[in-house]
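Participant: Quick one, what's the 3D model for this:
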Amino acid sequence: MVSRFKTVFMIQANGTFGSSFSSKVIWECIRVLSPVESWHKAIWFKEYIPRNSFISWLALSRRLPTRDRLRSWGLKVPEQCVLYSAAVETYHHLFFECQFSASIWTFFAETVWPNPPQDIHSAAAWICMARNSSSPQARCIIKLMFQSAVYLIWKERNKRIFTSVSSSANSIRCAVDRQIRDRLLSIPASPRIQLSMLQFFFACTRPP
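Facilitator: Modelled structure (predicted):
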């Protein structure tokens, strides 16, 4: 008995067809290419925390439903920031011009590099700057600090709006500290680097 096989040809990277399948090739053929954002290295890196990276990406892309954005859609919502009611809630106010959020971001960032910007896009550009004198540990940890601060500030903002429950800035700083420690504990030490990520974090930071 002779078996009959049906050959299926799949699209290849050069636009022709072949017998092998690659989801990467298919994705590259169907997706619409956009310019690479200058801040992408502050978002996507080996040690990132997925939920933090996603929220940070939305924030840098101006896709989070902040109150100024909701009002631009015609929704009748208060304009005041729930973290610092003396100002209007915008992207740049919430991350990190607001006194509340600035006290979280700068508390951690200034222990690694001096003079951290108090604006989300300036902070991302500051992180992505070429720093030849900086260690791999510093570059990783400053990114984790940035993303954890953005994520937990956004979480606190939503909690205040939807549950009317608020936490102090020190409580948020403790949560940032806990997130970073948990992530660094999962990173094995490299024999080529004298200090592990966690040891470097303990060496350059102070408890909230």
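Participant: Please make it C-alpha for all contacts and neighbour counts, starting now.
Facilitator: Fine.
Participant: Now do the contacts for Leu94.
Facilitator: Leu94 sits next to 81, 101 when contact means C-alpha atoms under 8 Å, 6 or more residues apart in numbering.
Participant: hmm, 7 Å instead?
Facilitator: Ser101 (C-alpha atoms under 7 Å, 6 or more residues apart in numbering).
Participant: Helices of the chain, start to end?
Facilitator: Assigned by DSSP state H, the chain shows helices spanning 23-30, 50-60, 67-72, 91-92, 99-109, 120-128, 136-163, 169-185, 197-204.
Participant: One more sequence to fold, the one below, so I can look at both together:
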Amino acid sequence: MPKQASWMLRKILATQPTWNELQQPLKAGKSIVRQIYLQLLEYNVRVPWKCMMFRNAARPKAIFTLWLHIQDRLLTKERLVAWDMDIEPKCIFCDALLETRDHLFVLKDHPGPVNWNTHLQWLIKSSKGNSQAAQVVKMVYTEGVHAIWIERNQRQFEQMSRSVEVVAKEVAVTCNIRALPGIQQLLRQYIF
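Facilitator: Here you go, the predicted model:
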């Protein structure tokens, strides 16, 4: 493969083995589009947290924030400092530790040894399936992550802050509005 080739040309040339395999006769009852799709699908790794994305009743912007959060792509101060930005790396909430994803969403005031992987494994386990409890976990966690991130940004950029109770009530109201009727009854059991 030529080194001066563009990234797009390199990607196209890299699929050549796939195309060679597809030149073989069609399997009985399978279309060429299906064969191409299934062949290309093999190269994509399935993420274990996909259960958090699908059938989640949270708002689309909250689901997008969760997607960034799970992949550690939120622009925390740790990441901004790594890009040589001249900012104060301390957490806006506690003003003591470096602001990281783990500090903002996992380790904050949590007793015992918890890291991101154990937190994510618990989250995946709790949100798998179609049960009402799994639906509640997905939606409340997603809206909670979004609310924490919005509160962080408001404190950082607009010098506005709200109490924990106000943020929790906002998450509860949003989840109650977005939930299906059966899940709404389950959510109303919790007092905010």
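Participant: And the TM-score between them?
Facilitator: TM-score of the superposed chains, computed with TM-score structural alignment, normalised by the length of structure 2, equals 0.71; 167 aligned residues with a C-alpha RMSD of 3.5 Å.
Participant: The helices of structure 1: which one's closest to Asn14 of structure 1?
Facilitator: For Asn14 of structure 1, the closest of the helices of structure 1 is helix 23-30, at 9.2 Å, according to C-alpha to C-alpha.
Participant: Quick one: list the elements packing against that closest one.
Facilitator: Helices and strands touching helix 23-30 of structure 1, by 3 or more C-alpha pairs under 7 Å, 6 or more residues apart in numbering; DSSP states H and E: there are none.
Participant: how far does that helix sit from the chain's center?
Facilitator: Remark: helix 23-30 of structure 1 is offset 26 Å from the chain centroid, using C-alpha atoms, centre = their mean, to the nearest Å.
Participant: about what we covered before: got a markdown table for the helices of structure 1, with mean neighbour count and distance to Trp44 of structure 1 too?
Facilitator: A markdown table is the format used below for the helices of structure 1 (neighbours: other C-alpha atoms under 10 Å; distance: least, C-alpha to C-alpha, whole Å):
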| stretch | mean neighbour count | distance to Trp44 of structure 1 |
| --- | --- | --- |
| helix 23-30 | 11 | 18 |
| helix 50-60 | 18 | 7 |
| helix 67-72 | 16 | 25 |
| helix 91-92 | 20 | 21 |
| helix 99-109 | 21 | 18 |
| helix 120-128 | 19 | 11 |
| helix 136-163 | 19 | 9 |
| helix 169-185 | 17 | 15 |
| helix 197-204 | 17 | 18 |
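Participant: what about the aligned partner of Glu88 of structure 2 in structure 1, neighbour count?
Facilitator: If you follow Glu88 of structure 2 across to structure 1 using TM-score structural alignment, you land on Pro78. Other residues near Pro78 of structure 1 come to 13 when the count uses other C-alpha atoms under 10 Å.
Participant: So the residue nearest to Pro78 of structure 1 when sequence neighbours are not counted versus Ile161 of structure 1, what's the distance?
Facilitator: Spatially, and ignoring its direct neighbours in sequence, Pro78 of structure 1 is nearest to Arg67 (7.2 Å; C-alpha to C-alpha, 6 or more residues apart in numbering). For Arg67 of structure 1, the distance to Ile161 of structure 1 equals 11 Å [C-alpha to C-alpha, to the nearest Å].
Participant: Out of the helices of structure 1, which is closest to Met10 of structure 1?
Facilitator: Among the helices of structure 1, helix 23-30 sits nearest to Met10 of structure 1 (C-alpha to C-alpha), with 8.8 Å.
Participant: mean deviation of stretch 141-157 of structure 2 from structure 1?
Facilitator: Here stretch 141-157 of structure 2, set against structure 1 after superposition, deviates by a mean of 0.6 Å using mean C-alpha distance after the TM-score superposition for structure 1.
Participant: chain center to that stretch, what's the gap?
Facilitator: Using C-alpha atoms, centre = their mean, the offset of stretch 141-157 of structure 2 from its chain centre is 14 Å.
Participant: give me the stretch of structure 1 that that stretch matches.
Facilitator: With TM-score structural alignment as the criterion, stretch 141-157 of structure 2 aligns to 146-162.
Participant: What sits closest to the residue nearest the centre of structure 2 if chain neighbours are left out?
Facilitator: Centroid-nearest residue in structure 2: Trp67, 2.4 Å away (criterion: C-alpha atoms, centre = their mean). Taking C-alpha to C-alpha, 6+ apart, and ignoring the residues beside it in sequence, Trp67 of structure 2 has Met53 as its nearest neighbour in space, at 7.6 Å.
Participant: Show me what the one you found lines up with in structure 1.
Facilitator: Mapped onto structure 1 by TM-score structural alignment, Met53 of structure 2 lines up with Ile43.
Participant: Please report the distance of that match from Phe17 of structure 1.
Facilitator: Distance from Ile43 of structure 1 to Phe17 of structure 1, by C-alpha to C-alpha: 35 Å.
Participant: Tell me which of the two has more neighbours.
Facilitator: Taking other C-alpha under 10 Å, Ile43 of structure 1 and Phe17 do not tie; Ile43 has more neighbours (23 against 13).
Participant: Met129 of structure 1 versus that one, what's the distance?
Facilitator: Distance of Ile43 of structure 1 to Met129 of structure 1, computed by C-alpha to C-alpha: 14 Å.
Participant: Equivalent analysis for Pro78 of structure 1, please.
Facilitator: Distance of Pro78 of structure 1 to Met129 of structure 1, computed by C-alpha to C-alpha: 37 Å.
Participant: same check, this time on Cys98 of structure 1
Facilitator: Distance, Cys98 of structure 1 to Met129 of structure 1, by C-alpha to C-alpha: 24 Å.
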